[in-house]
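Enquirer: Generate coordinates for the sequence data below:
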Amino acid sequence: MINVLLVDDHELVRIGIKRLLQDVQGIKVIGEASTGEGAVALAKELMPDVVVMDLHMPGIGGLEATRKMIRYNPDLKILALTIYTDEPYPSRLLRAGASGYLTKGCDPEEMIRAIRVIHRGQHYISPDIAQQIAVQRYTKGNESPVDSLSERELQIMQMITRGQKAPEISKKLCLSSKTVNSYRYRIFAKLNIKSDVELTLLAMRMGMIEGAQAEVVSE
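Expert: From the prediction side, this is the model:
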């Protein structure tokens, strides 16, 4: 039996995936979480075999949650299920320890197949995303503007563009507000921008955030 933990901040998404998997032989959903912090806590408590997780959620998000869960349990298999197809997300998440990466537009059969494949210790990446990673890796002049950001800088960029302020980010990441602001200005310098609004607009152009998220940031 493959025990699965579902992680997504949209309850309807979790309900849909749970209903899909409940009739699949050999797979059982043993828990659900709506935040990265909740995922880390439940992964420690329930010890699932596979975590099916969204990338963008309130709090630390899927990237940092992946890093924390793998640090605690290196044998855990994590399958990203997200709307985001563009770099740097797939490569960064796989480097953080995820075993698979799918888009939410995939067929149900593909998600079931991916769960079984990564449970066997292999990796599973949607063919279109795998091709994109390969093309970007071997094509000069096709770098993303955020490729120059460190893992921590990318994480803080994501949190800023979701409308989170320095005190909230510092609490989530256990950093001082001064350190968070230092990262913030370093991000601005690397991306040649001057404000959170410009950062949000850049993230929108790159497909890193949805319109609804951007409206909250830019108000």
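Enquirer: C-alpha from now on. contacts and neighbour counts both.
Expert: Fine.
Enquirer: By residue count, which helix of this protein is the longest?
Expert: Ranked by residue count, the top helix of the chain under DSSP state H comes out as helix 177-191.
Enquirer: Show me which residues of the following helix or strand past it are buried.
Expert: Sequence-wise, the next helix or strand downstream of helix 177-191 (DSSP states H and E) is helix 196-205. Across helix 196-205, burial judged by 16 or more other CA atoms under 10 Å covers 196-204.
Enquirer: what does stretch 40-47 give?
Expert: Applying 16+ other CA under 10 Å to stretch 40-47 flags 40-43, 47 as buried.
Enquirer: Residue 34 contacts residue 9, correct?
Expert: Yes - counting by CA atoms under 8 Å, residue 34 touches residue 9, with 4.1 Å between them.
Enquirer: Need the residues touching each of the two.
Expert: When contacts are counted by CA atoms under 8 Å, 6 or more residues apart in numbering, residue 34 and residue 9 are jointly contacted by residue 57.
Enquirer: Just confirm residue 30 is within a helix.
Expert: No - according to DSSP: H, G, I helix; E, B strand; the rest coil, residue 30 belongs to no helix; its state is strand.
Enquirer: what's the burial count for it?
Expert: 16 (other CA atoms under 10 Å).
Enquirer: same question, residue 168
Expert: Count around residue 168 with other CA under 10 Å applied: 17.
Enquirer: helix/strand/coil for it?
Expert: Assignment for residue 168 (three-state DSSP): helix.
Enquirer: Which two among the buried residues of helix 196-205 are spaced furthest apart?
Expert: 196 and 204 (12.2 Å; CA to CA).
Enquirer: Can you tell me the centre-most residue of this protein?
Expert: residue 55 (2.4 Å; CA atoms, centre = their mean).
Enquirer: Against residue 7, how distant is the closest residue to it other than its chain neighbours?
Expert: If the residues on either side of it in the chain are set aside, residue 55 comes closest to residue 62, at 4.2 Å by CA to CA, 6 or more residues apart in numbering. Residue 62 sits 9 Å away from residue 7, going by CA to CA, to the nearest Å.
Enquirer: quick one: common contacting residues for the two?
Expert: By CA under 8 Å, 6+ apart, residue 62 and residue 7 have these common neighbours: 36, 53-54.
Enquirer: Please generate a structure for the following sequence too, so the two can be compared:
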Amino acid sequence: MIKTINIYLVDDHKLFREGLKLLLSGLDYVGDIYEASDGSEFLMNVAAYQPDLVFMDISMPGTGGIEATSKALAHNPNLKIIALSMFSDENYYTKMIGAGAVGFILKNSGIQEVEQCMQAVLSGHNYFSPEIMSGILHNITRKPRQQYDGTLSEREEEVLYSICQGLSNIEISEKLCISKRTVDKHRENLLLKTNSKNTAGLVMFAIRNGIMEV
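Expert: Below you'll find the predicted structure:
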């Protein structure tokens, strides 16, 4: 049985918030649904509401989604934030990943994909709609590849490559014949060395530096 979760919707378009709220309220495991029209209102109330999941618009007047995500996660690193995107937001995808978003869906997604994204994120995974992933990869690969300085050890590169393949820490430990605790430590070191906040950030680093080909 899935525990009841509380959700925070952050978007400057009231009609969109009300539509998404109506869809989400039809899911039997969704409890309270809070709303904010911009990043400032969200930041003012997020500590009091303590949501399990946040749907965050990227482009909003005033405090936008990137800044709001970064500030919220600085106070609560365990908060799960899903970015709501339009195709026109493509240039902001990598910035939103850098801020710490763990999921990306298009605003015209149906409830089935929204729920799929929610389940993935709540299970500790990242989720990107196929259209958005294509845009992210296009945005990365069209830029000059960064000069990788080799700061990662050979083992760390092996772990990073395995992470990019979508393997769990247990699967990586079995593949590389090392303990899960060792994999956990390598993942922590990778996040620090690459200045990444989550798995999505590690994947972006690997692609930019030629560790993972696309």
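Enquirer: about what we covered before: quick one: which of the shared contacts of residue 62 and residue 7 of the first structure sit in helices?
Expert: residue 36.
Enquirer: Among the shared contacts of residue 62 and residue 7 of the first structure, the buried ones, what's the ChimeraX command?
Expert: Remark: buried members of those, expressed as a ChimeraX selection using 16+ other CA under 10 Å:
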select :36,53,54
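Enquirer: what does residue 13 of the second structure align to in the first structure?
Expert: With TM-score structural alignment as the criterion, the equivalent of residue 13 of the second structure in the first structure is residue 10.
Enquirer: Just give me the neighbour total for that match.
Expert: With other CA under 10 Å as criterion, residue 10 of the first structure counts 13.
Enquirer: list the contacts for it?
Expert: Residue 10 of the first structure touches residue 34, counting by CA under 8 Å, 6+ apart.
Enquirer: cool, and the one 10 residues further on?
Expert: Residue 20 of the first structure makes contact with residue 108, according to CA under 8 Å, 6+ apart.
Enquirer: Counterpart of it over in the second structure?
Expert: Counting by TM-score structural alignment, residue 20 of the first structure lines up with residue 23 in the second structure.
Enquirer: before we move on, which element is that match in?
Expert: helix 14-25.
Enquirer: May I ask which helix or strand encompasses the nearest residue to residue 102 of the first structure once chain neighbours are set aside?
Expert: Spatial nearest neighbour of residue 102 of the first structure, excluding adjacent residues (CA to CA, 6+ apart): residue 81 at 4.9 Å. Using DSSP H and E, residue 81 of the first structure falls within strand 77-82.
Enquirer: ok, average deviation of the helix or strand following that strand from the second structure?
Expert: Remark: after strand 77-82 of the first structure, the chain's next helix or strand is helix 89-96, criterion DSSP H and E. For helix 89-96 of the first structure, the mean deviation from the second structure after alignment is 0.9 Å (mean CA distance after the TM-score superposition for the first structure).
Enquirer: do you know how far the residue sitting furthest away from the middle of the first structure is from residue 93 of the first structure?
Expert: Note on the first structure: the largest C-alpha distance from the chain mean falls to residue 25, namely 27.6 Å (CA atoms, centre = their mean). Using CA to CA, residue 25 of the first structure is found at 28 Å from residue 93 of the first structure.
Enquirer: After the helix ranked longest in the second structure, which helix or strand is next? Please name it.
Expert: Ranked by residue count, the top helix of the second structure under DSSP H comes out as helix 180-193. Counting by DSSP H and E, the next helix or strand C-terminal to helix 180-193 of the second structure is helix 199-208.
Enquirer: The first structure: matching residues for that following helix?
Expert: Going by TM-score structural alignment: helix 199-208 of the second structure matches no residues.
Enquirer: Between helix 180-193 and that helix, find me the angle.
Expert: Orientation check (axes from the mean of the first three to the mean of the last three CA atoms, to 10 degrees): helix 199-208 of the second structure against helix 180-193 gives 70 degrees.
Enquirer: re the thing from before, return the closest of the shared contacts of residue 62 and residue 7 of the first structure with respect to residue 100 of the first structure.
Expert: residue 53 (10.3 Å).
Enquirer: The closest one -> the second structure?
Expert: Counting by TM-score structural alignment, the partner of residue 53 of the first structure is residue 56.
Enquirer: quick one: its match from residue 64 of the second structure, how far?
Expert: For residue 56 of the second structure, the distance to residue 64 of the second structure (CA to CA) stands at 9 Å.
Enquirer: now residue 171 of the second structure
Expert: For residue 171 of the second structure relative to residue 64 of the second structure (CA to CA), the value is 38 Å.
Enquirer: For these two, indicate the residue with more neighbours.
Expert: Neighbour count, other CA under 10 Å: between residue 171 of the second structure and residue 64, residue 64 has more, with 19 against 15.
Enquirer: got the contact list for that one?
Expert: Residue 64 of the second structure neighbours (CA under 8 Å, 6+ apart): 38-39, 57-58.
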